[in-house]
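Chemist: here is the input, now give the coordinates:
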Amino acid sequence: MDFPTTTPWRPVFLPRDYHWQTALAESRTTRYAILGGGRRATDLAAYLLADGVNETGISCAELYLPGVVDYAPDPLPGQTNLTPQDFINWALGEHATLAEIVADLPKVTLVDRCWGHDRYVYPFHWILSDRMGQTLVIEPTGGPLVAQPDPAGVLTNTPVLATHLQNLNDFLAIPGTDFTAKTVAAAKGYLASGESLPTGPIPTRRFIHMAIRKWGSPVAPNADQQMTYIFRWLDEVSLPYDPKRRGQTNHNYTHYRSIIDLDRLIYHFIPRTTHRLQHIVMTPEMAAHRHFPHAYPAD
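Modeler: Predicted structure coming up:
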């Protein structure tokens, strides 16, 4: 998870029936407990989440999409008005399934307002997954919000998903714009060839890198080994931190790496600073009986 902000990000638990305030000063209440990566607002009664999973086993993460997002200038009557930074709290806190989120999307208006003391209104698109293997992407590029399937199961920052998939096929010399069995076969062949994967900070290169890793690698023998593989892949595309650029608003670097186990509701978290791996489990007792938000140590 990459950001230019220097605010420390840490694992955060939000309980059921958690009362929070959107950046538009509207009060909302969660129905489902959430565990993810977040930070506390200094001027709002809310936590901002960058990724997370709720107690029913659906996940959501936000990534940058500059240049093409289309937010409403003002709240609209009769709509669920949210700022982009409010979206994950709404999606995971108020829905048990991806189908419920998709059904509610036409009622949502994303409004061009800053979250707390943030300097900007961040341009986001979102990737969502569930235990059934479904992965969706939501991109607010104009008109009512809709969710599109993500057959690659991968997303990075800009551009839009369709362009990412086209770039992947172009790189693998596969005709067409769709992610198909030919794309998977080409990814396996490319990885087996020993050719170098694309590197560097450009999101299109990171998308291709991760898609080939995901689809070209052998299946791990167990969940723990798979976690080891994925953390290694994420490290390959992490953006370095430069202390000399700490105060620069355009210094985008990797604050943390995380893996969400949807089946076991485990949030695996490695911060940039200490590289210490934390395993946080959202147990049924935790979801049912904890009544207050909790921010875990970042390190």
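Chemist: please make it C-alpha for all contacts and neighbour counts, starting now.
Modeler: OK.
Chemist: Asn54 and Arg16 touch, don't they?
Modeler: No: taking CA atoms under 8 Å as the definition, Asn54 is not a contact partner of Arg16, at 9.8 Å.
Chemist: show me what contacts Ala152?
Modeler: Leu165, Phe179, Ala211 (CA atoms under 8 Å, 6 or more residues apart in numbering).
Chemist: can you tell me how far it is from Gly216?
Modeler: 12 Å (CA to CA, to the nearest Å).
Chemist: who has more neighbours out of Asn54 and Arg16?
Modeler: More neighbours surround Asn54 than the other of Asn54 and Arg16, with 30 against 24 (other CA atoms under 10 Å).
Chemist: now show me the structure for the sequence below, then we'll compare the two:
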Amino acid sequence: MCTSLTYTDTRGGHYFARTMDFPTTTPWRPIFLPRGYQWPTGLQTNRTTRYAILGGGRLPIHFASCLMADGLNEAGLTCAELYLPHAVHYQSAAQTDQINLTPQGFINWVLGEHATVAEVQADLPRVNLVAGLWGGADQVYPFHWFISDQTGAQIVIEPTTPTLHAQANPAGVLTNTPTLPVHLTNLRRLLDVADQPFEAVRTAAQNWVASQRPLPSGVVPTRRFNHMAIRRLGSPQLTPAQAPTTLLDWLAAVSIPFDPAKRNQVSHNYTHYRSVIDLTHATYHFVARTTLRHQQIQLTPTMAATWHAPFIFRAD
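Modeler: Sure thing, here's the model as predicted:
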């Protein structure tokens, strides 16, 4: 039940932000993965990262490798996975001469082997996503992915057909099911600009915010998408000093609270953490639900060159 967005500040600095909403699991932490890190595809093969990665992930007891949910690589590329139930189409088996991946490892492939959105797009036709288990006694997750880079380029990849395609995302926001085109249609309908150019969506969002009209609320993905799209498109542009903390505040407004009474329910979704990636400064901002402490971890050139093993940071 995640919410994510890209953002550009008044000086042209780019950001990626998201909530990680998931049922009760092992703890999510900031995680560093080094260059040359071998990770299992889940298809009896391993792949090796070319670029160091810093992001949010977890290491479940039965997993052989870190399961990442979002991250930034040393080249300035970001990727995040979000749930897309009831819409994905995965293949049943690996194919010869293709890049065969399970969906849980797709983010490792994106960040570990590419420097730009354009490079990811060029490789997409060769990717075969297989409905295989990645980490032992787990499950095949229905994902779509939001990817951006330091140029401001951004794409969404939704595996609704056997061949993967990149989609433009003019709203700069992504949540869970439905698919992005349906989200955009719903946003246009809400703003009463169904048949107009996208600039009319931006103007309508600005008018909504200026009038101080309440934003859509609730945990339903469509309402969270509309909430964040109106806020992102309609608010005055943030300065570099304002952006990280303000984006974290925006995410807090769509976070899903933890209910201790539902702790042992496998279907209890809640926000485990909020994160903001500052692409300009290669900095990962992380706020865990349990502590609300604002951590800032920079992926430095020295770290990328000299850290040779995965490192799991404390969330507290």
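Chemist: just to revisit the earlier point, quick one: which of the contacts of Ala152 of structure 1 sit in helices?
Modeler: Residues of the contacts of Ala152 of structure 1 located in helices (DSSP state H): Leu165, Ala211.
Chemist: which of the contacts of Ala152 of structure 1 are retained in structure 2?
Modeler: On the basis of both residues aligned by TM-score structural alignment, their matches' CA atoms under 8 Å, what survives of the contacts of Ala152 of structure 1 in structure 2 is Leu165, Ala211.
Chemist: how about the strands in the stretch 1-150 of structure 2?
Modeler: Assignment of strands within the stretch 1-150 of structure 2 using DSSP state E, counting those that start in this stretch yields the ranges 4-8, 14-23, 29-33, 38-40, 46-48, 53-58, 67-73, 77-83, 99-101, 127-129, 143-149.
Chemist: can you check which of these gets nearest to Asn207 of structure 2?
Modeler: strand 4-8 (19.4 Å; CA to CA).
Chemist: which residue would you name as the spatial centre of structure 2?
Modeler: Residue closest to the average C-alpha location in structure 2 (CA atoms, centre = their mean): Ala80, at 2.3 Å.
Chemist: can you find the partner of it in structure 1?
Modeler: With TM-score structural alignment as the criterion, Ala80 of structure 2 lines up with Ala61 in structure 1.
Chemist: then Val276 of structure 2?
Modeler: So, by TM-score structural alignment, Val276 of structure 2 is matched to Ile259.
Chemist: how close does its match sit to Ala186 of structure 1?
Modeler: Ile259 of structure 1 is 26 Å from Ala186 of structure 1, by CA to CA.
Chemist: ok, now Thr80 of structure 1?
Modeler: 43 Å.
Chemist: tally of neighbours for Gly57 of structure 1?
Modeler: Applying other CA under 10 Å, we find 22 residues neighbouring Gly57 of structure 1.
Chemist: next up, the contacts around the nearest residue to it once chain neighbours are set aside.
Modeler: Leaving aside its chain neighbours, Gly57 of structure 1 sits nearest to Leu262 (5.1 Å; criterion: CA to CA, 6 or more residues apart in numbering). With contacts defined as CA under 8 Å, 6+ apart, the neighbours of Leu262 of structure 1 are Val53, Gly57, Ile58, Ser59, Asp130, Arg131.
Chemist: sorry, back to before: wait, the match of Ala80 of structure 2 sits on Thr135?
Modeler: No: counting by CA under 8 Å, Ala61 of structure 1 does not reach Thr135; the two are 11.4 Å apart.
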